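>>> Return a 3D structure for these sequence lines:
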Amino acid sequence: MNLPRRTRTHILEDLSVRKFQSLLPEQWIYRTPAHDYGIDGEVEIIDSNGYTTGKKFLVQLKATDEENETKALKLRMKMSSLNYFNQLEVPILIVRYLAKSGSIYTRWLHSLNPNDDTKAEKSFCMLFREKDKWTDVSAEKRLNELEAYHSIKRHLLQKPFLIAVKIDSKASLSQYTAKFATKIIGSSKQLRCPFSFSLVSSLDEKTTSFIEIFDEEYYINLAGVGSFRAHFQPPNDTADLDRLLSDIYVALAFILQRLSHVKEAEGLYDAYINSSSLRDSKPIFFSYIATKIQLNNIPDAIKYVVEIEKKSTNKDDGFNLAQFGLSLVISQTPKEQMNAVISAYEDLIESTDDPLVLATYYYNIGNCLRGNDYNREAIKHYLKAAKTNSDYKLRPYWKKELAGLFFMIGKYRTSNKLYAQSIESENTPENNVLYADSLMLAGNYRQALIILEENATQLNVRNSEWFLKIICLEYLISRYGVEVQKKQGEAGREFIEKSSEKEVLSFIKTKNALCPDSQFFIGTKLIEREEFEEACYCFLVSAFSDEHYKPSWLHAMGCAFNANLTGLLSLILEVASRKWGIEIVSEFFEQFPSSGEFNELALKLIQHCEEYISTFKDNQFEVRLGGSESSNSIVLDKVTT
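Predicted coordinates:
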């Protein structure tokens, strides 16, 4: 007879829970959660008088039968678990139970750091040491660490934040040991320093944040949440001591920035970065820029990047770093401050005669101008980049971006030629639909339709705009019998006001089927006859021909609604909300009488459009490095205002 069998895994789990609970102070409460999503327990801290403190932490228990202690103290877990744990806003204690010895080792999950632990693409390895073994003082130590964690994770940093300083007498400070000790202690007493340093001879269970100086190395740990380790050269004079002190403060600024205490980080950076040997290091480079961007201090960020580039001895590395830094600043700079970025590039242009570097500066000025809708000026700088470095003409992205700029200023034939050249190198559905768009606006309706029908369904992200343009092109070809048209300008409102419907239709057929005013006029006439479906097509053509005129979109929505074309209405709402913002949905519904039914429909459509818009990456900025043969790119998130 088969009976249920208790596995060794279950036995180990029970042993680890009972062992850990037995080690906790008797006042503390251990609870087992009803639902286990990787969390095995919750501990609530009760003080010695029996009062609740409001302090809690979660527990992840990991038991092992491994007899080799070195192996047993290495705990490998999935990155998916780490990602999940990081979403929980409660400290998590990782408990390692060694069944052979009955020992318990503990570490906070937030103490993971590259100095002690390793991370791979799909997993991480947490290393436990002898200091992590549970002893009689471990509960007190974990409580102190918990309080320090909450102190540094607060929205406002508790000041002064206490940090112990331990200096090994055998450290490479040599005869400067005492002098440095007095320097670092005294520095924390300066105005607005967020820290208070105290010299200690050893790190005990009450020590939660510390700076340790030994050999030719220093290690900073703030409440186990942020750490920094670096080497230093043995000092030869007091100037070297000042540099080491600056390095430590810059490292502290780095940790604070990562913990979102950016105002305090900026204060330390401003005071110490210019005298620090860490000034040119990549981690500090990006942290400093991020700090200034977060505080909207764009000029400081730009000045710093320019100085780094000018001082760089390794021009290839320094140039790419400066390029990436300025691109990062661009991606986060509000439009009203973009002139400062352009000025920075112009300053850099004055400092170099390297054509490859110059060309990249011209190209990126073009990017800045393009982002601010100065399309004609952007074109000039794109062309200047190619003139300075002809390799740009071989780069598909340069052709594609230049094609987009010509499209924006209404030079559709030049645009489709450049798109066609780009497709020769990168024949993707994304490039093809842009090519078709330029063909459509240039009057090549049949060719545009064929390309859109072949590629619109092949895109990585569904884009309803292309399906609407397919509908418009089918309508133009079937209604007016025009497949190719050499457009002859727009009719103008004066002409339309004086003309009959027949005369406007003749203008559309013979001169310009994409004339926005003409199509809008015909749409209004069709509404009068309640021919809503065809009217909807007219308003869509008008909308795509002049995307700055919102009434075309609202009329198209209304006609689709009246014609009961729910699928078409959904497409129009999706495209219009992406172009005009989600407010256009509520604006459309304002024409209807207020009722629960319409309100419910409006809310559903707003939610639907929000979900549609979220599938696009309109808030991203691509940084490109390298040439036509080795082009690399990094995607950054743009600032949102």
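
>>> going forward, measure contacts and count neighbours with C-alpha atoms only.
Noted.

>>> Identify the residues contacting the residue nearest to residue 46 when sequence neighbours are not counted.
When the adjacent residues along the chain are set aside, residue 46 lies closest to residue 52, with 4.7 Å between them (C-alpha to C-alpha, 6 or more residues apart in numbering). Taking C-alpha atoms under 8 Å, 6 or more residues apart in numbering, we find residue 52 in contact with 44-46.

>>> residues in contact with residue 573?
Listed by C-alpha under 8 Å, 6+ apart, the contact partners of residue 573 are 557, 585, 609.

>>> Now go through those and say which are in helices.
The helices, defined by DSSP state H, take in 557, 585, 609 from the contacts of residue 573.

>>> Which of these has the largest number of neighbours?
residue 557 (27 neighbours; other C-alpha atoms under 10 Å).

>>> So it sits against residue 588, correct?
Yes: here residue 557 lies in contact with residue 588, judged by C-alpha atoms under 8 Å, at a distance of 7.5 Å.

>>> What are the contacting residues of whichever helix in the chain runs longest?
Identified as the longest helix of the chain according to DSSP H is helix 238-258. Contacts to helix 238-258, defined as C-alpha under 8 Å, 6+ apart, come from residues 176, 180, 183-184, 220, 226-228, 232, 235, 262, 264-266, 268-269, 272-273, 275-278, 284, 287-288, 291.

>>> Could you also give me the structure for this second sequence? I'd like to compare it with the first:
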Amino acid sequence: MSNRIRSHVLEERSIAFLRDIFPDTWAIHSFIKDYGIDIQVEVFAENGDRTGIRFYGQVKATDKNISNDRLSLDRSHFEYWSGHTDPVLLLRYFDTTKELRWCWLHDVSWLIKSGNDSLDVAGLLKTWDVATSPTQVEKYLHARRQALFEPLTPPYEITIEQLDGNDLGPIIAAKIASAVNSKSFKVLPREMAMGNFQLVFAPTKIASSYSGLPGFVFHHENDLTEDELVEHALFATFLCACRYERILFARSLASVSAPLLYRAAGKELRPQFFDAMIFSLGLMQAVEIITPLLKDEDDPSLPWLMFSTTCAASSWRYGEAHSWAALLRQWLECPPIPENAGPFAYNLGNSLAQQGKWDEACEAYSIAIAKDSAYDNRSYFWGEFGAANFETGNFEEASRCYEKALRLEDSPENRWRLGDTLFHAGQFANASEQLQMALPEVGERNRTYVELVLLVCNELCDLWNLESQTASAIEECDHEVMQLSTTSMNEVEIVAHLRPLMNKNAIDARLNFNAGVFANRNGHYLIAGYRFLTCALRQRGDAEAWINSIICALNSGNAHLAILSAKAAHFFVGEEFLPWALGMMPSSPQIPAQMADSWRALITELIESFEQDRTVSEETPILRVHTPNGTQVLHLGNS
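Next comes the predicted model:
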């Protein structure tokens, strides 16, 4: 049986004290188990109506006196409290004097020094006044709800609070008001208002917040001038506004204070400044404002490189890919940094490729290597150039690009893409060789596709004796040949009947689809399955071709081919494939029950993994930038 200890007594007394001094409109719900939160307080209106407003309370009771109190809270607790959807109030109860001191935990958590694991908050607590403190709490809670759920409109209030003992609050407020110089903003010392945005100054820190929600903390040296403090404070507020998508506020501030914000960002925070400007103003207006700032730099090359990199990432993130492409065209015609013409063209090629404008992408890549010969020795460039040529149907040129990429970097990625391109170019034996070499090292994501192409190449070589082929045009009469036979044919006869057509163009999509129908009608399901599969590989979004290839593979008893085709169909066709697959059951009587069970298990797996597969299939665009330290690869989806 547990003993009753002093902390239990203090805990009960503190909760009883709170019930006594809190307003009658506050309902206290205490928790039996303490996980770092002791109470939840629900706020009601004077007439008893629910408001939906609430906050949490962490109660710390003590026998000490206020004068010699210490209350050290560790970093992990602050991180836990900041993760709550509702704000957390720290309540310090002194049993000997029956007094209460308090603060919002988010108001003090930012004061933990970067190298420390705890913070003594005793000196940061305020005395609870039964006449004014509840009003202050409710005012904050109402402002926080308004900030979260109601649009922010001008005039915007910025309030200032000083914690370092210097009475600079009014001075800083006046300087900030002068810096923004707009009727859209009001800047006040915090004792006068609870503004939309708050700025708190400590000896070596400036913290911003939005109606009590965490913002940004900037560390600085003690010798900053008042003007520099103002610049850093406004920059913190600007980033905070962007963080909470207060676009009108951020746009207003960016429009009137861009040079000031740029100075405050310095070299270290320049990317954040560029991104926030693009987010709040849009790409083109941000470029218009930022360009003069960059031209004033003594050496603008590195800032321009950083700016163009941020433009690429931000335009993708904020849905301005078309604007980014248009901007790159402008920069290509009149480069702000002449030596960057090659990278501008290369990034234009990437942007156009991401939009599916493959012909234009090929043209941009050609300009890139003409402007900057260094791309000739970069494997990734030839891989991307190869991909653009592949998508335009220029398989011979794509093969040359991938061969160059493979010579520069012998990787499974380059090798299987070369094999795939050789297949589409009619070089079936060479394609098989490259795919066979790549398959053991290909990642899980591409393995199914690589194995399918390899199987088709091997079938073309082994059954049809086609190691390579210069394709001829397929005429309408070629398709009619497959409608002439009315009698059932055996496999040898089927092959003999189709061989002249296969010798003409073994990977023509329509020819293979019709050949699949012909072979299926004669009961030769495996031949039919490969013909439908060839059509599907040539027209990757053709759901009917994929479905027929799977049915024929199942009816032939080739479960492995059916499952590979189903996984590929799921990848290329997406949700359209799943409803059909759900209702599909192998119909041939020779299919064993075990295979039918495997099919059901596969479909279940595909359904469960669909969202994950779709996310993976949507490749995050990347940007490669060249610096004195080498090439850096940036994933544009990352902030």
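
>>> Mind listing what's buried along the longest helix of structure 1?
Across helix 238-258 of structure 1, burial judged by 16 or more other C-alpha atoms under 10 Å covers 240-258.

>>> next one: stretch 467-485 of structure 1
Buried-residue list, stretch 467-485 of structure 1, by 16+ other C-alpha under 10 Å: 467-477, 482-485.

>>> Tell me the gap between the longest strand seen in structure 2 and the middle of its chain.
Counting residues, the longest strand found in structure 2 (DSSP state E) is strand 50-62. Between the centre of strand 50-62 of structure 2 and the centre of its chain there are 35 Å (C-alpha atoms, centre = their mean, to the nearest Å).

>>> Same check on stretch 615-624 of structure 1?
Offset of stretch 615-624 of structure 1 from its chain centre (C-alpha atoms, centre = their mean): 9 Å.

>>> any idea whether the alignment partner in structure 2 of residue 465 of structure 1 is helix, strand or coil?
Structural alignment (TM-score structural alignment) places residue 465 of structure 1 against residue 449 in structure 2. Assigned by DSSP: H, G, I helix; E, B strand; the rest coil, the conformation of residue 449 of structure 2 is helix.

>>> Now for residue 449 of structure 2: which residues touch it?
Here residue 449 of structure 2 is in contact with 564, 568 (C-alpha under 8 Å, 6+ apart).

>>> which ones are touching the equivalent of residue 373 of structure 1 over in structure 2?
Alignment note (TM-score structural alignment): residue 373 of structure 1 maps to residue 356 of structure 2. By C-alpha under 8 Å, 6+ apart, the contact set of residue 356 of structure 2 is empty.

>>> what does the one 4 residues further on give?
Neighbour list for residue 360 of structure 2: 349, 352 [criterion: C-alpha under 8 Å, 6+ apart].

>>> Pretty sure it sits in a helix.
Yes: assessed by three-state DSSP, residue 360 of structure 2 belongs to a helix.

>>> Tell me how far it lies from residue 570 of structure 2.
Counting by C-alpha to C-alpha, to the nearest Å, the separation of residue 360 of structure 2 from residue 570 of structure 2 is 30 Å.

>>> Residue 124 of structure 2 now?
Noted for residue 124 of structure 2: a distance of 59 Å to residue 570 of structure 2, by C-alpha to C-alpha.
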